[in-house]
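Asks: can you look at this prediction? I've put the sequence above it.
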Amino acid sequence: MSRVGWCAVTATTRQKILITGASSGLGEGMARRFAAEGRALALCARRLDRLEALATELRPAAAQVATAHLDVTDTDSVPGVFGALADELGGLDRVIVNAGLGKGAPVGTGNAAANIETVQTNLVGALAQIEAALEIFRAQDRGHLVLISSMSAIRGLPRAQAAYSASKAGLSALGQGLQAEFADSPITVSVLLPGYIETDINRGVRTAMMSDTETGVNAMVSAIEKESSWAPVPRWPWVPIAAALRNLPDAITRRMV
């Protein structure tokens, strides 16, 4: 099938969706949106009690809800969890690599463990998820891989966010490489870059650019459904900010971050 033909049918085929980090925040929000549309969901998270409570709430609306405990830093376990969930749903149409961590400390201040844990979760753990998802998609010869990166991937952030932004930049680079590899194929790859959205990971951040959770989730779901290749979300103010961070001189962008 041609790329044009494939894109024309995605709206009816992306029914079986796996979301990691689904027990709270953006993952929970996306799960609620897709469940309300009657999709079949495979939800993973470390906090299984919260995940099961969410699944119970979503089952009346969703076509199906399967759950599994998953710590993405236990990289050896990821393929088995993804495979079991794919079997339970009868395949996967979309995998949303969302599980992430926002710990961090200024580099060189004696808190290396927090920075290493962040990189292990957001980059190494994400790579394990990508490997598992694409193994399933290659066997099916179809699928939509969604990587939840960050606006911080565009321009490295200082102090406690340096390792976090590096991990998300690595994830974005993985997505770009995969987009080139799977161009003109029935496997598509989207990279989303959320700005400040009100979730636990942004608790304590004070900025006028913070979006409420509903607005942020709606923007993310819209970009996912369009299968955008690269999308800052919400579009305002993050599309123009992304352009500024990519194109303005360092002397200016350093003051922006």
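Replies: The structure has been received and is ready for your questions. The shown structure was predicted, so the numbers you read here are calculated from the model rather than taken from an experiment. Numbering: from 1, shown residues only.
Asks: okay, CA-based contacts and neighbour counts for the rest of this
Replies: Will do.
Asks: what segments of the chain are strands?
Replies: For the chain, strands defined by DSSP state E occupy the ranges 16-19, 40-45, 64-69, 94-97, 143-148, 187-194, 230-233.
Asks: please produce CSV containing those strands, extended by mean neighbour count and distance to Ala242.
Replies: Below are the strands of the chain laid out as CSV (neighbours: other C-alpha atoms under 10 Å; distance: least, C-alpha to C-alpha, whole Å):
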stretch, mean neighbour count, distance to Ala242
strand 16-19, 25, 26
strand 40-45, 27, 30
strand 64-69, 20, 35
strand 94-97, 26, 21
strand 143-148, 26, 16
strand 187-194, 25, 9
strand 230-233, 24, 7
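Asks: turn those strands into a markdown table, including distance to Met209.
Replies: Compiled in a markdown table, the strands of the chain are given as follows (distance: least, C-alpha to C-alpha, whole Å):
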| stretch | distance to Met209 |
| --- | --- |
| strand 16-19 | 26 |
| strand 40-45 | 28 |
| strand 64-69 | 34 |
| strand 94-97 | 24 |
| strand 143-148 | 19 |
| strand 187-194 | 12 |
| strand 230-233 | 12 |
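Asks: how about Pro232: what's its closest non-neighbour residue?
Replies: Leu193 (4.5 Å; C-alpha to C-alpha, 6 or more residues apart in numbering).
Asks: distance between stretch 69-84 and the chain's centre?
Replies: 16 Å (C-alpha atoms, centre = their mean, to the nearest Å).
Asks: so the residue nearest to Pro232 touches Val146, yeah?
Replies: No. Shown here, Leu193 and Val146 do not form a contact pair, counting by C-alpha atoms under 8 Å, at 10.8 Å.
Asks: put this next to the first one:
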Amino acid sequence: MNTTSDRKIVLITGASSGIGAATARRLGADGHHVVLGARRLDRLTTLADGIRAAGGRADHQELDVTDLESVRAFAGVAHERHGRVDVIVNNAGVMALSTLDARRVDEWNQMIDVNLRGTLHGIAAVLPLMKARGAGHIVNVASTSAHRVDPTAAVYCATKYAVWALSEGLRQESRDIRVSVVSPGFTRSELTDRGGDPEAQAAARAAAEQLAIPASAVADAIAYAIAQPDGVDANEVIIRPTAQG
């Protein structure tokens, strides 16, 4: 458990399931005050109640990362309530797998809006607050798909390559704000449950069932990056199942 001086105010997007929910539980158990955001308010309420019941500290707020004003309000309420924002975990993401010739343009745009634009909105919302304090930590959840391209995943990979690139650019621009990009491989989550080509999504689910690591393993990697002492920046963490090619 962290001491009071080590306790951080941590914003987590996409916190209602998967990596976001696991990260909320892990950081809450570590003694940080987690501020949870997602569209599914009922799930956020249950998660926040569970963290508090276990002795942690949690707030929650409905959040749409594709809406800049929603993200600004999410960060602004946290800042007003707690006086600072120490960390944001830009985790919200969607993955609709299909070949490009299927021309599922609405799903392409959704991945761009959530995965990339949502991350940019998170950065835009907290960067002025962190710059004013001269301290802060931005953690962007990318994917091993930021480092390779697979059939049916071209657009998803493109968005995650972009998240990696903007994270590296922000790192190079920053001297007082830490920047980490965490890239998970196959992880147990709801990513393959919605949208995409049914066959492609089913194949991804089958692979995940064989290989996937628990979301808690990724949460541990995020906790590791956040726990580094001031002046130490864990810029990039890639975590995947040992058996993943």
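Replies: Alright, I've got the coordinates. Since this is a predicted model, take the numbers as computed values, not measurements.
Asks: let me see the TM-score of these two.
Replies: The TM-score (TM-score structural alignment, normalised by the length of the second structure) is 0.84; 226 aligned residues with a C-alpha RMSD of 2.1 Å.
Asks: the most centrally placed residue in the second structure and Ala225 of the second structure, how far apart?
Replies: Centroid-nearest residue in the second structure, with C-alpha atoms, centre = their mean: Asn91, separated by 1.4 Å. Distance, Asn91 of the second structure to Ala225 of the second structure, by C-alpha to C-alpha, to the nearest Å: 14 Å.
Asks: so the top helix by length along the first structure versus strand 187-194, what angle?
Replies: Using DSSP state H, we find that the single longest helix of the first structure is helix 162-181. With axes from the mean of the first three to the mean of the last three C-alpha atoms, to 10 degrees defining the directions, helix 162-181 of the first structure sits at 150 degrees from strand 187-194.
Asks: and for helix 162-181 of the first structure, what span of the second structure is it aligned with?
Replies: Mapped onto the second structure using TM-score structural alignment, helix 162-181 of the first structure covers residues 154-173.
Asks: same check, this time on stretch 99-112 of the first structure
Replies: Against the second structure, stretch 99-112 of the first structure falls on residues 92-105 (TM-score structural alignment).
Asks: run through who's touching the helix or strand hosting Glu199 of the second structure.
Replies: Using DSSP states H and E, the element containing Glu199 of the second structure is helix 198-211. Residues outside helix 198-211 of the second structure that contact it (C-alpha atoms under 8 Å, 6 or more residues apart in numbering) are 96-98, 152, 186-188, 192-193, 195, 241, 243-244.
Asks: okay, those residues in JSON lines with distance to Ser174 of the second structure and neighbour count next?
Replies: JSON lines is the format used below for the contacts of helix 198-211 of the second structure (distance: C-alpha to C-alpha, whole Å; neighbours: other C-alpha atoms under 10 Å):
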{"residue": "Ala96", "distance to Ser174 of the second structure": "33", "neighbour count": "23"}
{"residue": "Leu97", "distance to Ser174 of the second structure": "34", "neighbour count": "29"}
{"residue": "Ser98", "distance to Ser174 of the second structure": "37", "neighbour count": "24"}
{"residue": "Thr152", "distance to Ser174 of the second structure": "35", "neighbour count": "19"}
{"residue": "Phe186", "distance to Ser174 of the second structure": "31", "neighbour count": "23"}
{"residue": "Thr187", "distance to Ser174 of the second structure": "30", "neighbour count": "23"}
{"residue": "Arg188", "distance to Ser174 of the second structure": "33", "neighbour count": "18"}
{"residue": "Thr192", "distance to Ser174 of the second structure": "35", "neighbour count": "21"}
{"residue": "Asp193", "distance to Ser174 of the second structure": "37", "neighbour count": "15"}
{"residue": "Gly195", "distance to Ser174 of the second structure": "37", "neighbour count": "15"}
{"residue": "Pro241", "distance to Ser174 of the second structure": "32", "neighbour count": "16"}
{"residue": "Ala243", "distance to Ser174 of the second structure": "36", "neighbour count": "8"}
{"residue": "Gln244", "distance to Ser174 of the second structure": "33", "neighbour count": "12"}
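Asks: ok, so of these, who is nearest Asp86 of the second structure?
Replies: Thr187 (26.5 Å; C-alpha to C-alpha).
Asks: what residue of the first structure matches up with that closest one?
Replies: So Thr187 of the second structure corresponds to Ile197, using TM-score structural alignment.
Asks: these two touch, right, that match and Arg203?
Replies: No. Taking C-alpha under 8 Å as the definition, Ile197 of the first structure is not a contact partner of Arg203, at 9.6 Å.
Asks: what's the burial count for the residue nearest to the match of Thr187 of the second structure when sequence neighbours are not counted?
Replies: Of all residues not flanking Ile197 of the first structure in the chain, Ser211 sits nearest, at 4.7 Å (C-alpha to C-alpha, 6+ apart). Ser211 of the first structure has 20 neighbouring residues, counting by other C-alpha atoms under 10 Å.
Asks: got it, and the one 10 residues further on?
Replies: Close neighbours of Val221 of the first structure, defined as other C-alpha under 10 Å, add up to 17.
Asks: and it? What does it align with in the second structure?
Replies: When the second structure is aligned by TM-score structural alignment, the residue opposite Val221 of the first structure is Ala223.
Asks: touching, Pro241 of the second structure and Pro214? I think so.
Replies: No. Look at Pro241 of the second structure against Pro214 with C-alpha under 8 Å: they stay out of range, at 9.5 Å.
Asks: and the match of helix 162-181 of the first structure, how far from the first structure on average?
Replies: Mean deviation of stretch 154-173 of the second structure relative to the first structure after superposition (mean C-alpha distance after the TM-score superposition for the first structure): 0.5 Å.
Asks: about what we covered before: just how off-centre is the longest helix of the first structure within its chain?
Replies: Here the centre of helix 162-181 of the first structure is set off from its chain's centre by 12 Å, with C-alpha atoms, centre = their mean.
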